[in-house]
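S.K.: just coords:
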C-alpha cells in the first residue's frame, strides 16, 4: 500500500470495531482508498480499525471466489491476532466488498461463521458496491448470448467460470454462487448475523456488472430510462434514488421524433448487429489483448491454484475446508471485458407458456412459468436462469437495504461509484460514499 493508504488503514488500540474492505477483480487495496478515506473522515482511529485486504491483489482474483474468500478470512484472523497482541480487542466487525470483492467477502463470512469467529464479535455492517450477486450471465436468449456466456466464462480462469455459473462447486454439483445463496449453507447463515445489509447498485452505464445482478433484482425499470420519472432520495438528489419509490411512469407526450430519440433508436439498432460482427469491427485490438492476457493469466492462475491446493501457497487450506453446510441442516484487459459485456442487451421471459429450452427439467419449467405469471408489462421479468430466481428469493430473505445509484457525469459508473481513481468525473461517487458513512454505517 502507498503512504496515502496507510494514513487511512489501521487504528489505535482503543478501537473495538474492525471494518474490512475487499477490492474486486483485477483490483488492489488502492481501489478502496476513497471508501477508507470517507470512513476515516467520519470515524477516528479510536473509533474504527480499517483493514484493506491485499492478499488477492491483481491477477490473484482469477483464482476463484473460494480461494479469495480463504485468503480474506486468513487476513482477518491474522489482523484480529495482531490487534490483540498489541493490547487491543475487537468487539465489532463490518465488511465492505466492491464488485467481485462482495462475493469473496460473502464466502469469507461463511468461513468466519463456521470457525466460530462471528460468535465472538458483534456483526454490524455487510455492504457491497456494484457486486454481481447473481453472477454475470447475460439474461439473453439466442446464439449471441450463448457465445458471450461461453467466451466470458473461459477468459477469467476459475473466477470467470464461477461468475458465469458454469462451475460445479466441490461435491455439490451446483455453481458456487448458488451454494453461496443456499439457506442451508454456512454462507447465508453467517450473512444473517450482520445487523445491517446494504447494497449500492448502478442503474446505468455499469459495463462490468449490470443492475439486475448488483441490485439482486428480477426486473430492470431502467433499461429505457427516458421512459420513466426518477425519484431521488432527499438530500442526495441527482445521484441516489429513493429505494422505496425509485421510479414512476413518465407521461407520454406525442410529437416529432427528437434528435435524442433518433439517436437512441440508432443505438438500439446498432446493438442488434450480430454479436461477433460487432466485436470484430469495433473492439478488435482490445479483444486480442483481452484474449491473449486471458490465456496467460489462466495458465498462471492454474499454477497458483495447484500450489494453493497443496498447501504451498502460504495458507494451510485444511483450516478453511470445512463443510459448507450448516451443521444443524447438514485496465486494458478490464476495458476489453467491459466493452464485450456492454454489447449485450437484456431480454425478458417469454409471455407464452412454453420456455422453449428442452434442457430444462419439470421443476425449472414450473419455476419459470410462475415467474412469467408474476411479470407485469411495465416491468417485465428478465430472462434469468432458474437458479438465479432462487438466488434472488434466498438473498432477499436476508433483508437488504438497496440503493439505486445514477452516475451521470461519466460512462464508467462501475469505477465511479466508489471513486476508484482520483478523477473529477468521478465526483458523484463521493455522494454515494457520503451516504454510506453517514446514513448506513452502524458503529
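M.R.: Ah, there it is. Everything quoted here is computed from the prediction, not taken from an experiment. Residues are numbered from 1 along each chain as shown.
S.K.: When you work out contacts or count neighbours from here on, use the C-alpha atoms and nothing else.
M.R.: OK.
S.K.: Which residues belonging to stretch 106-119 are considered buried?
M.R.: By neighbour count on 16 or more other CA atoms under 10 Å, the buried set for stretch 106-119 is 106-114, 118.
S.K.: In helices, which of these fall?
M.R.: Counting by DSSP state H, the buried residues of stretch 106-119 place 106-114 in helices.
S.K.: of all the residues you listed, which comes closest to residue 372?
M.R.: Using CA to CA, residue 106 is the member of those that lies nearest residue 372, at 29.9 Å.
S.K.: putting a second one here so we can go through both:
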C-alpha cells in the first residue's frame, strides 16, 4: 500500500470587499518560490509539499457579515480541502495562514475555531502572517474624514463595521470581538501563540485604509513627518520596499513651508493625494480640480447607496445564518454558553460559603491562564508617549499582541502614492503598474516561509 503523501496547507485570506483575485500575485509568488513546481522547491521536515488555497465563500459583500461568520466560512472550506486532499491520498500535517487586511482578523478567528475543534492535535501550526491588517480595529484621528468614517462605518458595514469600530458585544461577553481575539485567556490567543512564526507586515506610511499603528499593533508612530524630520530609513536591498532599519532624529526638524496656493508647484504637490486615474499633467489637472466639487458628492452618493443595499443584504443573510440549527455548533455560540456558565458559577460562589472547585471541559479548552508576562520582542521598546489616537482598549490590545512569543513585525515603505494599502500585496498589477512595488513584500513572505 502506497504511503500517504504529506501536505503543508497554506490558506490565503483576502480582505473587506475582496475576492480571491486580490491575492493572485501572492498566490503566484508563494507557488513559484516554494511550491512543488518551483525551480528550488522546498519541503517540510517529513517531506511535506506546499498546497495553497484561497477560500471563495467569504468574498465581496459577504465580508459585511462579520469577522466571526467569515471565519466560520473559511474554516468550513479548510475542512473541505482537507477531505479532498485525503481522497487524493494526501494528508495535511502542517498548516499556515496569510491574511490580508480584514483577512488577518478572520485568520485569527479561524485558528481559534481550529484549536477548539482539536485540528492542531494532528496538524502542526507553522506560519501565521498578516499584511496590512487592522489588529486594533479602526484608528480614529481628529480629521473630518476619520470622524465621518467612524460615524457611518458601524452603520453601513453591517456586523463587520460594528466589530471594526468596537461597537459590538460579542458572544454575550459584553466585550467587542477584537478584545476577545486579543484576550490571552481565550482560545484565539492561545492558538496564535502556538504558531512557530508570527509576522505582522505593515505599511509604515501612506496606508489610508489600515494605518501603521493598527497594522503593526503598535502604541506609537515614528513615521509622521518622515520626509523632513530627519528620520533615517534604510530599505532592504533584496526586498524593497521592506525597511531594513530606521533611526529617529535626536531633534526632529520642523515642517518646511509649502508652495504658495494655486502655483504650478502647489498643483504638483497635490498629485500624490489623487488616485492614479485622476492624476493628469498641468494644466489638464486644473479641469479635474474645478470639477471636484461636483464629482465628489456624486461619488460619495453612489458609495452610500451601494453600502446601504449591501448592508440590507447582509442583515438578511445573518438572520438566515443564525436561525440555522448548525449555529449551536459555531464558536460564537460555544463561547457565549461558556460565558453564561462562568457567570452562573461566579454567582454561586459569591452566594455559597463553601469553596468551589473543578471546571468543565469547555472552560479548560477556551481559557489558558493569566496574561503572559514575557518581555516585548527583541529590538522593540515601550514608547514613553503612546499615540493620542489610540483608546485605552486599543493600547491594551497592542501590548498583549506584542507579547506573542514568536512575533516579528516587518514594515514596508511605499512613498509617493495616495494609498499604499493595495500596493503592499500587489493587488492588481495588470491595471496598475505601481502595484508591482509590493512584490518585494510578497517575495519576503515566501522566502521566509517555514516549510
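M.R.: Yep, it's here. On a predicted model such as this, the values are computed, not experimentally measured, just so you know.
S.K.: TM-score of the superposition?
M.R.: Scored against TM-score structural alignment, normalised by the length of the first structure, the superposed chains reach a TM-score of 0.76; 368 aligned residues with a CA RMSD of 2.9 Å.
S.K.: re the thing from before, any chance of the ones in helices among the buried residues of stretch 106-119 of the first structure in TSV, plus distance to residue 221 of the first structure?
M.R.: Formatted as TSV, these follow (distance: CA to CA, whole Å):
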residue	distance to residue 221 of the first structure
106	27
107	30
108	32
109	32
110	33
111	36
112	37
113	36
114	38
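S.K.: which two in the residues you listed are spaced the farthest apart?
M.R.: Farthest pair in those, by CA to CA: 106 and 114, 12.6 Å.
S.K.: which residues does the aligned residue in the first structure for residue 106 of the second structure contact?
M.R.: Per TM-score structural alignment, the equivalent position to residue 106 of the second structure in the first structure is residue 104. For residue 104 of the first structure, the contacting residues are 22, 65-66, 68-69, 72, 97, by CA atoms under 8 Å, 6 or more residues apart in numbering.
S.K.: Highest neighbour count among those?
M.R.: Ranked by neighbour count (other CA atoms under 10 Å), the contacts of residue 104 of the first structure have residue 22 at the top, with 32 neighbours.
S.K.: what's near enough to touch that one?
M.R.: Residue 22 of the first structure neighbours (CA under 8 Å, 6+ apart): 29, 32, 52-54, 72, 95-98, 101-102, 104-105.
S.K.: related to what we said a few turns ago, need the buried residues of stretch 106-119 of the first structure in a markdown table (columns: distance to residue 339 of the first structure).
M.R.: Formatted as a markdown table, these follow (distance: CA to CA, whole Å):
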| residue | distance to residue 339 of the first structure |
| --- | --- |
| 106 | 27 |
| 107 | 28 |
| 108 | 30 |
| 109 | 32 |
| 110 | 33 |
| 111 | 35 |
| 112 | 36 |
| 113 | 38 |
| 114 | 39 |
| 118 | 40 |
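S.K.: In the second structure, which residues correspond to stretch 425-434 of the first structure?
M.R.: Taking TM-score structural alignment as the measure, the second structure aligns residues 434-443 with stretch 425-434 of the first structure.
S.K.: tell me how far the ends of that stretch are from each other?
M.R.: Length of stretch 434-443 of the second structure, first residue to last, CA to CA, to the nearest Å: 16 Å.
S.K.: can you check stretch 129-143 of the first structure too?
M.R.: Length of stretch 129-143 of the first structure, first residue to last, CA to CA: 31 Å.
S.K.: Same check on stretch 398-418 of the first structure?
M.R.: 24 Å.
S.K.: give me the stretch of the second structure that stretch 34-42 of the first structure matches.
M.R.: Matched against the second structure by TM-score structural alignment, stretch 34-42 of the first structure falls on residues 25-33.
S.K.: Go through that stretch and flag the buried ones.
M.R.: In terms of neighbour count (16+ other CA under 10 Å), stretch 25-33 of the second structure has its buried residues at 25-27, 29-33.
S.K.: Now do the same for residue 323 of the first structure: its match in the second structure.
M.R.: Match for residue 323 of the first structure (TM-score structural alignment): residue 334.
S.K.: Can you classify the nearest residue to its match once chain neighbours are set aside by secondary structure?
M.R.: Leaving aside its chain neighbours, residue 334 of the second structure sits nearest to residue 328 (7.2 Å; criterion: CA to CA, 6 or more residues apart in numbering). Assigned with DSSP: H, G, I helix; E, B strand; the rest coil, residue 328 of the second structure falls in the helix class.
S.K.: ok, residue 328 of the second structure touching residue 336?
M.R.: No: contact criterion CA atoms under 8 Å: residue 328 of the second structure and residue 336 do not qualify, at 10.1 Å.
S.K.: where along the stretch 101-250 of the second structure do the helices fall?
M.R.: With DSSP state H, counting those that start in this stretch, the ranges of helices along the stretch 101-250 of the second structure come out as 102-116, 144-156, 158-164, 177-181, 187-193, 212-215.
S.K.: Using TSV, lay out the ones you listed together with distance to residue 292 of the second structure.
M.R.: Below are those laid out as TSV (distance: least, CA to CA, whole Å):
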stretch	distance to residue 292 of the second structure
helix 102-116	30
helix 144-156	16
helix 158-164	28
helix 177-181	37
helix 187-193	45
helix 212-215	29
